[in-house]
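A.B. asks: Just need the structure, nothing else, for what follows:
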Amino acid sequence: MALIDSWREDVALLAPAAPSEELLTVGTDLLRRWGEPHRRYHTTTHLAEMLSALREIEQAGELAAREAALARVAAWFHDAVYAVLDPGDVPHLGDPAPAAVSTPGHDAPPNHGAPVDTHGTAPRPDTHPDPIAPVDTPPREPRPGPGDNEEASARLAVHSLTGNGFRDADIGVVASLIRASERHELTSPGGPEAAFHDADLWILAAPSDRFDEYCTEVREEFAVVPDAAYRMGRSAVLRPFLDRDHVYATHLGRAEWEPRARVNLARELARLG
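C.D. replies: From the prediction side, this is the model:
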């Protein structure tokens, strides 16, 4: 199924009386955002993989159809605003970590002075337009700062869905799922929160060639970070997953994905040294 057809199907289920052309415009803008040139991992491939993982969890009986559709709509928005580092924002290894730098990606660990995460940190504040504005709107405010990608994406979802036939409660669920993706804290098994957590982390359990490609893509997104700083920061992001009792929150994730995820994580941590 084409991505835009998946979008049409889910929004039709959630908002059957909504103006279809307006929601198609929203979906088209989201595809544009996912195709921004600074992205390497956070592209439509990641979106498609996440949607597929959510369908797999739904087919396993862990999500009702409406819950799954809400989670998939949240997936469209969850990295719609994605800022990465400008060279001028990168401290040298050994410098004190700037107060604004954090690691809000895949379960943010304590900051160790390396500005590395899997979702990115902000460029300098005078170079990017309002992330919620249409493409042709003049710049009005800075792009999100470190740890703000998820918040800005959640605000984009609320802005885009309000007045387009979505229930207020559903918009709240979508925004909540997006915000929860900042830290990937484990939830109780079951429900949209657990499914969304696991689908976003499906890549950790990908076949080894796809996982290795993902690792390369993340490095490319942070090409401006020196190797030593990258290895330290990236290890700090990934190691906590192996320290947990479980990487995943759903029954499917724990049974089907977790063993491969642990092998992949161990391999990458060994490479990082």
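A.B. asks: Could you use CA atoms for every contact and neighbour count after this?
C.D. replies: Noted.
A.B. asks: For the residue nearest the centre of the chain, list the residues it contacts.
C.D. replies: Against the mean C-alpha coordinate of the chain, by Cα atoms, centre = their mean, the closest residue is residue 79 at 4.6 Å. For residue 79, the contact set (Cα atoms under 8 Å, 6 or more residues apart in numbering) comprises 34, 42, 119, 149-150, 153.
A.B. asks: Show me which pair in these is furthest apart.
C.D. replies: Farthest pair in the contacts of residue 79 (Cα to Cα) is 34 and 150. Separation: 14.2 Å.
A.B. asks: So for the two, which residue has more residues nearby?
C.D. replies: Between residue 34 and residue 150, counted using other Cα atoms under 10 Å, the more crowded position is residue 150 (29 against 25).
A.B. asks: Also this sequence, please, to line up against the first:
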Amino acid sequence: MTIYIDPPVWPAHGTVFSHVISDESLEELHAFARGAGIRARAFDRDHYDVPAQRVQDLVRQGAVPVSGHDVARILAASGLRVKARDRPEKLRGSLLRRWRAMAGPGRNDAAGDAWEAVGQDLVQRWSEPHRHYHALPHLLSVLRVSHALAQAGELRGAPYRPVALAAWFHDAVYAGNAGQDEQQSAHLAQQQLDGLLPDDEVEEVARLVRGTATHSPWEGDAAGAVLTDADLEVLARPAHEYLRYAAQVRADYAHVGEQDFIRGRAAVLRTLMAAPRLFHTHTGELQWDAAARKNISAELKDLEVRGRH
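C.D. replies: So this is what the prediction gives:
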């Protein structure tokens, strides 16, 4: 793992700035920044912005100077790069349009205002600063993948809206407490959707949210299978994207010590690997299972190495 810095050529605040990046780990990047006295507010999703007067000092502390082109290339190869379209300021509007589309026609002003307020609250929750993986890009991904699975016929006649709503609520409460977060998110769905949707639909949304705690839908639960597969599809991404996901998960658990995290994360991954099925839709099993198991195996090996240090 290496920290890189490019030349200070980016103008702002009366000076010019450099980018400081890692080639592998946000955790490593944050640790370097803390040790070097770089302020947390200088972090911008996948890099730190540092003023010109800090560059030589940071090089002395171990940052490797490279060109701006090389920083972009290294960041892209690492899987840590956040594309412009995935930055929160771009995603909020897109997600709110999706939320409004679920309201359906014919709502009176009061109901429309209430629906809008719920959507705004959810976007704020998903934008909380302590979130790294469980943030707006993950929400959008689950919505997109679940919709694609629905379009492929995986819902087998079940309605899509409860699945989409469950995607919105499934990590709406996120404090890093497995099981509790899902229960509290389900309770939030019941509270916020009460009076806006039929009772049976609200209960279905809450049931689906609770199911994301185990990712083990019962046989014949097409809606549960679609939601859990959409939630786990990230496991089957190309290697560089999986590395980014793993780094973001570690950042989500920054409050947990390294060895405790390694033990906990490895236990989660081994449980997934031991499951008879990682994915519960035909599409997921056919398209994602092999790649996901390969990625998980690679991460387990990495955790084993890190656990020895």
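A.B. asks: TM-score of the superposed pair?
C.D. replies: The TM-score (TM-score structural alignment, normalised by the length of the first structure) is 0.72; 210 aligned residues with a Cα RMSD of 1.8 Å.
A.B. asks: Next up, the contacts around residue 287 of the second structure.
C.D. replies: Listed by Cα under 8 Å, 6+ apart, residue 287 of the second structure has no contact partners.
A.B. asks: and it, what helix or strand is that in?
C.D. replies: Using DSSP states H and E, residue 287 of the second structure sits within helix 282-307.
A.B. asks: Give the buried residues for that helix.
C.D. replies: In terms of neighbour count (16 or more other Cα atoms under 10 Å), helix 282-307 of the second structure has its buried residues at 283-284, 288-289, 292-293, 295-296, 299-300, 303.
A.B. asks: Generate a markdown table for these, with distance to residue 109 of the second structure as supplementary columns.
C.D. replies: Compiled in a markdown table, the buried residues of helix 282-307 of the second structure are given as follows (distance: Cα to Cα, whole Å):
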| residue | distance to residue 109 of the second structure |
| --- | --- |
| 283 | 40 |
| 284 | 40 |
| 288 | 43 |
| 289 | 46 |
| 292 | 46 |
| 293 | 49 |
| 295 | 48 |
| 296 | 48 |
| 299 | 50 |
| 300 | 52 |
| 303 | 53 |
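A.B. asks: Residue 48 of the second structure matches what in the first structure?
C.D. replies: Matched to the first structure by TM-score structural alignment, residue 48 of the second structure sits unpaired.
A.B. asks: ugh, wrong one, residue 206 of the second structure
C.D. replies: Aligned partner of residue 206 of the second structure by TM-score structural alignment: residue 175.
A.B. asks: and that match, how far is that from residue 181 of the first structure?
C.D. replies: Using Cα to Cα, to the nearest Å, one gets 10 Å for the distance from residue 175 of the first structure to residue 181 of the first structure.
A.B. asks: Give me the secondary structure label for residue 176 of the second structure.
C.D. replies: For residue 176 of the second structure, the assignment made with DSSP: H, G, I helix; E, B strand; the rest coil gives coil.
A.B. asks: neighbours of the closest residue to it other than its chain neighbours, just the number please.
C.D. replies: Nearest non-adjacent residue to residue 176 of the second structure, counting by Cα to Cα, 6 or more residues apart in numbering: residue 253, 6.8 Å away. Other residues within reach of residue 253 of the second structure, judged by other Cα under 10 Å, total 17.
A.B. asks: gap between residue 253 of the second structure and residue 101 of the second structure?
C.D. replies: Distance from residue 253 of the second structure to residue 101 of the second structure, counting by Cα to Cα: 34 Å.
A.B. asks: The counterpart of residue 115 of the second structure in the first structure and residue 231 of the first structure, how far apart?
C.D. replies: Counting by TM-score structural alignment, residue 115 of the second structure lines up with residue 23 in the first structure. Counting by Cα to Cα, the separation of residue 23 of the first structure from residue 231 of the first structure is 41 Å.
A.B. asks: With that, I have no additional questions.
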